[in-house]
Every structure is written in structure tokens, then in C-alpha cells.
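[1] next comes the sequence, and after it the predicted model I'd like to discuss.
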Amino acid sequence: MVNQKISAFSIRRLNPFNGVLQVFSTENARALSGNGVVWEIQVLSDTPQGLWANMPFNGKEFYIFGRWTVGSGLQQVPVNPLFNVRDMIASAEQLITALSPVIDDLPFPMADIYEQWLLDEQSLAPVALLTSCRNAGEMSRCDGAKWIAAERGDFSFISARLLEREQPNDDGYNPRVHASILEALVRHRGGQHHRRAWFKHNPDGTYSQCNEGPPKLLPWTFPELPVTEDWEDEEARRLVADYIAWRAPQLLQLHGLSPAIRERLERIAVTQAEAVERLWRLYPEIHNKDLLNSARVEAKIRSTNRN
């Protein structure tokens, strides 16, 4: 593969937060993975419309070509016969040839350095990370999202504190009551106008303001996690703590966490042993290897018992 331009980076999966996505790309294909094991292979190809002589050419797009793992190789999905399958196979093979030697280098460097934060309406302190992007030119296309705790079809966030208060997660009308309560709590901090602003996350950990608005914030005012733990109300703090505990295995994928935060998340995450086993390859650092290895062993035992 001569003179192929290769790019390898990671981006956060936000709104709702669901870990970090690894991206490895060549000029004609890319591979995406949320766990470092299973990679979705996408190939750049002419759109089907452009392959008909009597139809307008619509340019090139990425199409899912298959899934690849080191152990199983490429499992190709059915491909529209209008595509040039031979070229797509060649592009996929070139991609996999380039990707295979760097699997052990995961995770890739974080690239989504432009961040949009929901701001507290009064103090202008950052409350929750709404979205992010790699380039300043992408900010306008990513603007305007409200903070989401979980996907609409995901009912798995259950707050221990809300259960203590006898608040069920399914009230007969809403099967994700706890997520809805958390979303309302976080959004309320931004006020009626949903106050937000874009910042650039610099390599030294500081932030630079990207647009006019509130004054430049000091580096230590930004939460290390995608949602602030700074709440005046004890009930709010406990609800957010439940959310962080629920997402701990995914939060450990974040770059730049302080040792104290990472150690705390590891202690919480091991209660979800199977999630840790699925995601650990994308942890930039591991504070307590013995603790996480024990969780991985537990996950493997559970998997064996099920089978």
C-alpha cells in the first residue's frame, strides 16, 4: 500500500455519552470500533445513482462493507450489485492490512478537541458536554443539541437514590423516568435559553473560547467528566453520582482523567464486570490492574456459565 494517507484517532460518542469511538481510515475506506475488537468496515464508493449512465452523479459516500476482527477476519455484508465490488474488496483489504499492526496501540489519540458545553445560566460554569468535533468548521453543523442521559429506547439507567424515594423507572407512561428526571435537572441549569458555548480543548488541558459570549473560563472550572458533579442540592448530587456509576465502564475510556478520578471510576466500574471486559482495551490508563483483571476473570466465568 504505497503512499496511502492513513489517519487514526478517537472521538467521543456524545448526547448521550456512550464511550469513545476509534477511527482508522485510509483514502478509500475506514474502520470504526467502540471496543477495539469488532471493527465496522466502511468503504468509499460512488453512490448507486452515479453508477447508472442515465442518472445524475451524486459523488462518493461511505458504505458498510462488513465487520472485521483479528480472530474471525472480515465478515462481508451483502453488497448492492450496482457497486464495483472488486474495488470495494481491494479497499477493504488495504485498510485491514494497515489496521492490523496497530491494534495493540489502542486507544488512538483523541481528536474531537472542539467542545460545546451547556453553561449554568447564572454562574456560566460548564455543566454538561453537549457535543464535540474535530475542526472549527464543523461547529455550526453540531450546534443546538439538548443534553441527553440515555437513548430513548434505553431504559437501563436506574438511580438507586430515586428507588430509595420509591420513584419507579417505569410509571406506565414513561419507561425511562429516571433518565428523564436527570435530563430535566441538567437542562434546568442552562435556563430557559439553554445557554451554551464552544471551547477548544488545548493539549495542555486549558480551554480557549471559540465564540463570543461569556468570559473565558479558567481551566479548573471544566469538569473532567461529561457532566459536572458540582451541585448545591444533595439529591441532585446523588442522582448525578448514580448516572456516573452507571456509565463508569465507558467513562474510563476518556483521555486526560486525573489519577483520583480514574481510580474512583475503576472501583465503581468493576461492578459491571462484563462491560469492563468488553471495553478495557480502550482505556488510556489503568490505575489498579489487579482490580480490573479480577473483573475480567469474573466476566469470562459468567460468559462460560451462560454457554
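    Everything's here; your move.
[2] rest of the way, CA atoms for contacts and neighbours
    OK.
[3] which of the residues in the helix ranked longest in the chain are buried?
    In the chain, with assignment by DSSP state H, the single longest helix is helix 289-306. Neighbour counts over helix 289-306 (16 or more other CA atoms under 10 Å) mark 292-293, 295-296, 298-299 as buried.
[4] identify the residues contacting Gly190.
    118-121, 127, 196 (CA atoms under 8 Å, 6 or more residues apart in numbering).
[5] try it again at 6 Å.
    Going by CA atoms under 6 Å, 6 or more residues apart in numbering, Gly190 touches 119-121.
[6] again, but for Leu32
    With the criterion set at CA under 6 Å, 6+ apart, Leu32 makes contact with 22-23, 39-40.
[7] turn these into TSV, columns for secondary structure and distance to Glu224.
    Output for these, formatted as TSV (DSSP: H, G, I helix; E, B strand; the rest coil; distance: CA to CA, whole Å):
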residue	secondary structure	distance to Glu224
Gln22	strand	20
Val23	strand	23
Trp39	strand	28
Glu40	strand	29
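[8] all the strands of the stretch 101-250 of the chain, in order from the start?
    Taking DSSP state E, counting those that start in this stretch, the strands of the stretch 101-250 of the chain run over residues 114-119, 126-133, 196-201, 207-209.
[9] export the contacts of Gly190 as CSV, with columns for distance to Ala275 and neighbour count.
    As requested, the contacts of Gly190 are exported to CSV (distance: CA to CA, whole Å; neighbours: other CA atoms under 10 Å):
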residue, distance to Ala275, neighbour count
Leu119, 31, 23
Asp120, 32, 20
Glu121, 36, 18
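[10] how near is Ala31 to Ala8?
    Distance, Ala31 to Ala8, using CA to CA, to the nearest Å: 10 Å.
[11] so what sits against both of the two?
    Common neighbours of Ala31 and Ala8 (CA under 6 Å, 6+ apart) are 23-24.
[12] so for these two, which residue has more residues nearby?
    Ala31 (24 against 19; other CA atoms under 10 Å).
[13] quick check, that one in a strand?
    Yes - assessed by DSSP: H, G, I helix; E, B strand; the rest coil, Ala31 belongs to a strand.
[14] against that first model, consider the following:
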Amino acid sequence: MEHYTKRLLNPFNGTVQVIADTEIRALSFNARDWELQFRCDSPKGVRYARIGTWCRQTGFKPYPLPPDIDVAAVEIAHSKMLGALQSAPALLVQDDTYELWLLDQTQQLPLALLASCRRQDEMSAATVRALWKAVTSNQLQLANTPEEERRGAPPVSYRVEECVKSRAGQNPRAAWFQRLPDRSAYRVQGDVVLPECLPAEHFPEFLLREDWKSATEQALCHRYLQRLSPRLLVLQHLSHAARDRLEQMACHHALDVADYFHLYPDIADQQRMTALRVEARLRSSLLPD
């Protein structure tokens, strides 16, 4: 069985945890509730049939199986998967180390992360346009200021997208990189890994560049990342300094921190995060039923 965590990208929307072999896979977006899917081969290609859900508290709950599925094969595979789920660690390792980055126009350096995969042979299947997408302002509950509303400004997320699009230029380019344990990376073109190594500091830890020329762009980017910070804290390869800064940015979003907290692989300041979780419990207790 393979065990891994993969980032959900373009837009970044957290991670998915996966346990899989050639016949069956289990997926979870919250590391608690899993959906089991059985691989079915047909003349039309590979599909995955949903066969049930599993969580540690309630165990396996089956779905009705399609009539054309091999029930005996499903039972053997699902029994093996349940054993893997019961023994799996709370968080699986994030190992999608091949990354496709949108490049800035002037320096041709990583600007925003578009896609990722775990193996070099998966890169060709990840056909992604050189166009970065933000999580929408509605999804993030990221409102315009009263002054922005007065002058009819577009949503924050849309304006951040426009900033990135402008910085990428009229003919945007993207490039694949293979990240190393020290977070530096080699550029990859097809089957070839190029010899020049790009230092880790050229790759934005929050998946989007934060250095902008104008104060307006800088403020927009900060507002977007600040609102996204509770989700960004699920990333597994953040430096201590980056995690500490994200935790500070997340201090205004205690309820979101409480929702994502069990997915955080590390904590920079235990006292701060405990206080945020207590605040979340108090605020939740005041919400109407």
C-alpha cells in the first residue's frame, strides 16, 4: 500500500490523504473520514467505483455496489484496505515533490504554484494552463472594505489573480521543478533533470510570491494570504519562521484554525494556538443552534 498526502492546487484548497494499491484506494480531505474506491477497468478506460466510507469511530459503511462489479474481488481488496486504514498514522507524508510553477516575466523565477505530482512520469498527465487561480472571495469569506464597496472594486481574490497575471506577462510561462529535502530544486524538462540547482529561497513557502512593487499589490497579496493562513498551515514543509508567521496571520480566524488544527503537522507557538482553540470553543458556544 502507498500512503501519501497531496496538495489540492490551482487554487490551493488544502490537501487530500491517500492510501492506495493497484486495486483500491481510500481518500480523505480531513484525515478522519475516508471514502473507499475500487478500480474498475473497461474498454472505455479506468474508473473508480465508490464502495463505502470508513472512519475510526463508526467503522466501514458500504455503498450499494454497481451490478457489473466483481463482489468477491471488492471484498478481498476492502478487507486489506481496512487493515491499512486502522494502522495508518494520523497524517500521511506529503511527497508531491514535482512542482509546476508559474514564472514571473522579468526574472523567470517561481511566482505561483500551479500543480504538483509525486513522480516524474506523472508530469505529462498534469496538463495545466499557465494561469494561476485564487480561492474565490466568497469561499474565503474575504470581503471588500466599505471604501472598496463604495467605489465598486472587484473582489479581493479576483484582484490578486490580476496582479499575478500581470506579473507573469502576456506570454506566461511555467516550469517543472523537483524539490529536494532542503527545499532547493532542479528544473525538469520532460525526462531530463537540468543540472542547475535553484536555491530554496526562490520558492515562496506560501505558494505565492509576497514581494510586490506597489503598496496596493502588496496589501492585496497580504490580505489574501492572511485569510488563507488557517489552510496554509496544513503544509508539511514550512520552515519554523514561516509557520510562526502564518500562525500570527491566522490569529483573526480562530474558528477556521479549530477546523483545520488536527491537520497541522507542527506548531510554532503552542500557547498561541491553544488560546485560539479556546477562543473558537467559546465563540462556537455562543452560536445559535
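    Perfect, I can see it now. Keep in mind the model is a prediction, meaning the values are calculated, not measured.
[15] out of the contacts of Leu32 of structure 1, which is nearest to Arg141 of structure 1?
    Val23 (20.0 Å; CA to CA).
[16] and stretch 30-37 of structure 2, which stretch of structure 1?
    Mapped onto structure 1 using TM-score structural alignment, stretch 30-37 of structure 2 covers residues 35-42.
[17] what are the contacting residues of that stretch?
    Stretch 35-42 of structure 1 has contacts (CA under 6 Å, 6+ apart) with 29-33, 62-69, 279.
[18] just list the residues touching Arg25 of structure 2, thanks.
    Contacts of Arg25 of structure 2 by CA under 6 Å, 6+ apart are 19, 36-37.
[19] Pro11 of structure 2 too?
    133-135.
[20] for Asp70 of structure 2, same thing?
    Applying CA under 6 Å, 6+ apart, no residues contact Asp70 of structure 2.
[21] how about it, what's its match in structure 1?
    In structure 1, Asp70 of structure 2 lands on Asn84 (TM-score structural alignment).
[22] for Thr53 of structure 2, same thing?
    Checking with TM-score structural alignment, Thr53 of structure 2 has Arg67 as its match.
[23] how near is that match to Trp39 of structure 1?
    5 Å.
[24] which one's more surrounded, the two?
    Trp39 (22 against 19).
[25] now the corresponding residue of structure 2 for Leu239 of structure 1, nearest residue through space, not along the chain?
    Residue pairing (TM-score structural alignment): Leu239 of structure 1 is matched to Leu220 of structure 2. If the residues on either side of it in the chain are set aside, Leu220 of structure 2 comes closest to Val160, at 6.3 Å by CA to CA, 6 or more residues apart in numbering.
[26] that neighbour matches what in structure 1?
    In structure 1, Val160 of structure 2 lands on Leu182 (TM-score structural alignment).
[27] thinking again about what came up before, now distance to Phe17 of structure 1 too, for the strands of the stretch 101-250 of structure 1, in TSV please.
    Converted to TSV, the strands of the stretch 101-250 of structure 1 look like this (distance: least, CA to CA, whole Å):
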stretch	distance to Phe17 of structure 1
strand 114-119	13
strand 126-133	9
strand 196-201	17
strand 207-209	21
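[28] not counting sequence-adjacent ones, nearest residue to whatever residue of structure 1 lines up with Leu91 of structure 2?
    By TM-score structural alignment, Leu91 of structure 2 lines up with Pro107 in structure 1. Nearest residue to Pro107 of structure 1, sequence neighbours excluded (CA to CA, 6+ apart): Leu282, at 4.9 Å.
[29] ok, now how distant is Ser303 of structure 1 from Leu118 of structure 1?
    Taken as CA to CA, the span from Ser303 of structure 1 to Leu118 of structure 1 is 40 Å.
[30] can you give me the helices in the stretch 151-289 of structure 2?
    156-168, 215-232, 240-249, 254-260, 270-286 (DSSP state H, counting those that start in this stretch).
[31] ignore what I typed, I meant the stretch 51-200 of structure 1.
    85-99, 139-142, 160-164, 177-189.
[32] before we move on, back to that, nearest to Ile244 of structure 1, of the contacts of Leu32 of structure 1?
    When these are compared against Ile244 of structure 1 (criterion: CA to CA), the nearest one is Gln22, at 21.9 Å.
[33] about what we covered before: ranking the helices of the stretch 51-200 of structure 1 by burial, who's on top?
    helix 177-189 (a mean of 19; mean count of other CA atoms under 10 Å).
[34] who touches that helix?
    120, 148-149, 169-170.
[35] comparing it with structure 2, how large is the average distance?
    The superposed helix 177-189 of structure 1 is, by mean CA distance after the TM-score superposition for structure 1, a mean 1.4 Å from where its aligned residues fall in structure 2.
[36] could you give the angle of that helix to strand 126-133?
    If you take axes from the mean of the first three to the mean of the last three CA atoms, to 10 degrees, helix 177-189 of structure 1 sits at 100 degrees to strand 126-133.
[37] circling back to that earlier point, now distance to Val193 of structure 2 too, for the helices of the stretch 151-289 of structure 2, in TSV please.
    Putting those into TSV (distance: least, CA to CA, whole Å) gives the following:
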stretch	distance to Val193 of structure 2
helix 156-168	24
helix 215-232	29
helix 240-249	28
helix 254-260	36
helix 270-286	40
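[38] cool, thanks, talk later.
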